[in-house]
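Student: Sequence first, then the predicted structure, then my questions.
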Amino acid sequence: MPELPEVEVSRLGVSQHLDGKTISDIVIRTPKLRWDIPKADLAKLIGQKITAISRRAKYLIIETAIGHIIIHLGMSGSLRVIDKSTPLKKHDHVDVTVGDKVLRLNDPRRFGAVLYADESGEHQVFEKLGPEPLTDAFNAEHLAEKCAKRKAAIKLVIMDNPVVVGVGNIYANEALFLTGIHPLTPANKVPTEKIPQLVSTIKDVLAAAIKQGGTTLKDFSQTDGKPGYFAQSLFVYGREGEPCLRCKSELQGVKIGQRASVFCSQCQPE
């Protein structure tokens, strides 16, 4: 599943081609992905100039003066900016045309979303989202407050969107390893001195992933078709049974909240 860095890389790639351009057409080939696609509302944006390409959590937002297109890539979605004459592929569901170029959404599993928001930019999918992890609003005081009364595993807490958005499974694994925190540690038992370190590490891991182009996953590549490269630098994710890159102990795996978690029992003691 594309995580925050992958979506941010997509935003950066898309912006080069769409920002400041006029939407000449919007083609909806599939009436419903995760939710119904509001075809009539989106049609209002034809003829409108794109004023910005922004992101909230894992949602990409194409902004105009009168309304916004909200895109979520779901489990397997990807975006391409291509010539509008490019032949369709299976699972190409939505086109946003600007001049001779098309932003095309491909989503084999159809867990993604294409939604509409008016000029206020407000939508119910944003209502319960916590702070962005790379902003000052996500800080040690905020995380300490959220952890104080929660007995849930710290990994689940930092992946909880009302606490902080966009810390998906890959980067939660990595941040906890680098901070030396066992992923099953109850949030209210995380040592006080570890909280600022965890916040800082989450920021560093996500920023590094964005800089290096997103994680190479079978379901993701950048808007120009080139895969990301950050997967080559992962310490624990996807490496269960392999030696720890720090202490050479065998990495262990456990399911937490139905998600695969990999950790080093020596570097991340319970």
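Tutor: All right, it came through fine.
Student: C-alpha from now on. contacts and neighbour counts both.
Tutor: Will do.
Student: mind listing the helices for the stretch 151-270 of the chain?
Tutor: 154-158, 169-179, 194-211 (DSSP state H, counting those that start in this stretch).
Student: show me what contacts residue 93?
Tutor: By Cα atoms under 8 Å, 6 or more residues apart in numbering, the contact list for residue 93 reads 28, 29, 30, 104, 105, 106, 107.
Student: If we use 7 Å, what do you get?
Tutor: 28, 29, 30, 105, 106 (Cα atoms under 7 Å, 6 or more residues apart in numbering).
Student: dropping in the other structure now:
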Amino acid sequence: MPELPEVETVRRTLNELVGGKRIERVTVTLPRIIQRPAEPEAFAAALAGHTIQTVERRGKFLRILLDGLVLVSHLRMEGRYGVYRQDEPVELHTHVRFRFDDGTELRYKDVRQFGTMHLFAPGEDLANAPLNKLGLEPLDDAFTLQAFKREVAHRTTKIKPLLLNQAHIVGLGNIYVDEALFTAGIHPERAADTLKAPDWARLYDAIRATLGRAVDAGGSSIKSYVNGQGEMGMFQHQLLIYGREDGACTRCGGTIVKTVVGGRGTHTCPACQPLPGNRLKAKVKPRAK
């Protein structure tokens, strides 16, 4: 958390809230948030006087485009942005403040302190870490069924960890992988190279549809996620399987189980998502002598 739909929602709200605003001063109170440049003082000095033009997204990263600079920000687990009046009290765990010349400021708050910020010259951000090794964007026009299969269909990895790997497909996290696999009727432990053409078509459609509906709903507020205006997402009310362990499957009425796949909690309906070769074999009684 947050995943692609949540970051996309933050991007849209930040565009509305800070687009066109000129930075007067930047204050950093937790230096390790700033990954590039190495010194937070250099980060703050470089941004002063620049104007935010627009906010874009690459995978789970925000790309804040300014006149002559690009700020790459990752929210990690609980990072959040909000716009405040400069005279409003600063909340606990607020680590970076971007003061604008109109009396407002953008504040970055992060209770877990895992978020990161990188500053680049235009064009350098996409050619350097952390963006240079990211995979396909699942909501882009370039993400076709053919491109999807070309990237992952030949791999022997289990399908869930493969979809979570940002080097192949970006933006997908635990929630939406569980939802897409359930929608497609594919067990998360299936090896990618065992999926057939109809499986790939269903999974492709499920990924696009699930993410699209989640973006429309403003993302999922499972824990602490809110957008740049402090509003919760609403897609958690539409989740079909994630977080519903021991509940009834919405499709067949069977019991949803929670296991661990690739180190991640995983929700599955054994009836709707069968794992080939894993069906229980009937016990054969020994013959009487």
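Tutor: Looks like it came in fine. Computed from a predicted structure; not experimentally measured.
Student: one step back: mind putting the helices of the stretch 151-270 of the first structure into TSV with distance to residue 115 of the first structure and mean neighbour count?
Tutor: As requested, those are exported to TSV (distance: least, Cα to Cα, whole Å; neighbours: other Cα atoms under 10 Å):
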stretch	distance to residue 115 of the first structure	mean neighbour count
helix 154-158	26	23
helix 169-179	25	22
helix 194-211	25	19
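Student: could you dump those helices to TSV with distance to residue 39 of the first structure?
Tutor: Shown next, in TSV, are the helices of the stretch 151-270 of the first structure (distance: least, Cα to Cα, whole Å):
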stretch	distance to residue 39 of the first structure
helix 154-158	35
helix 169-179	33
helix 194-211	32
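Student: and residue 253 of the second structure, how many neighbours does it have?
Tutor: Counted with other Cα atoms under 10 Å, residues neighbouring residue 253 of the second structure total 12.
Student: Could you report the distance from it to residue 241 of the second structure?
Tutor: Plainly put, residue 253 of the second structure is 12 Å away from residue 241 of the second structure if you go by Cα to Cα, to the nearest Å.
Student: Could you do residue 256 of the second structure as well?
Tutor: 7 Å.
Student: The two - which one has more neighbours?
Tutor: Higher neighbour count among residue 256 of the second structure and residue 241: residue 241, with 26 against 21, using other Cα under 10 Å.
Student: which position in the first structure aligns with that one?
Tutor: Counting by TM-score structural alignment, residue 241 of the second structure lines up with residue 236 in the first structure.
Student: ditto for residue 139 of the second structure
Tutor: Using TM-score structural alignment, the equivalent of residue 139 of the second structure in the first structure is residue 134.
Student: I'd assumed residue 203 was in contact with its match.
Tutor: Yes: using Cα atoms under 7 Å, residue 134 of the first structure is in contact with residue 203, at 5.6 Å.
Student: all strands for the stretch 151-289 of the second structure, in order.
Tutor: 257-261, 264-268 (DSSP state E, counting those that start in this stretch).
Student: Need the overlap of contacts for residue 256 and residue 241 of the second structure.
Tutor: residue 267.
Student: can I get the contacts of residue 93 of the first structure in TSV with neighbour count?
Tutor: Compiled in TSV, those are given as follows (neighbours: other Cα atoms under 10 Å):
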residue	neighbour count
28	18
29	12
30	13
105	23
106	22
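Student: Pipe these into TSV and attach secondary structure per row.
Tutor: Below are the contacts of residue 93 of the first structure laid out as TSV (DSSP: H, G, I helix; E, B strand; the rest coil):
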residue	secondary structure
28	strand
29	coil
30	coil
105	strand
106	strand
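Student: Widest-spaced pair of these?
Tutor: 28 and 106 (11.7 Å; Cα to Cα).
Student: picking that back up, what's the closest non-adjacent residue to the match of residue 241 of the second structure?
Tutor: Nearest residue to residue 236 of the first structure, sequence neighbours excluded (Cα to Cα, 6 or more residues apart in numbering): residue 262, at 5.7 Å.
Student: Contact partners for the one you found?
Tutor: Contacts for residue 262 of the first structure (Cα under 7 Å, 6+ apart) come out as 173, 236, 237, 240, 251, 252, 253, 254.
Student: Across to the second structure, which of these hold up?
Tutor: Compared against the second structure with both residues aligned by TM-score structural alignment, their matches' Cα atoms under 7 Å, those retain 173, 236, 237, 240, 251, 252, 253, 254.
Student: Quickly note the distance from the fourth one to residue 217 of the first structure.
Tutor: Spelled out, it's residue 240 of the first structure. Applying Cα to Cα to residue 240 of the first structure and residue 217 of the first structure gives a distance of 17 Å.
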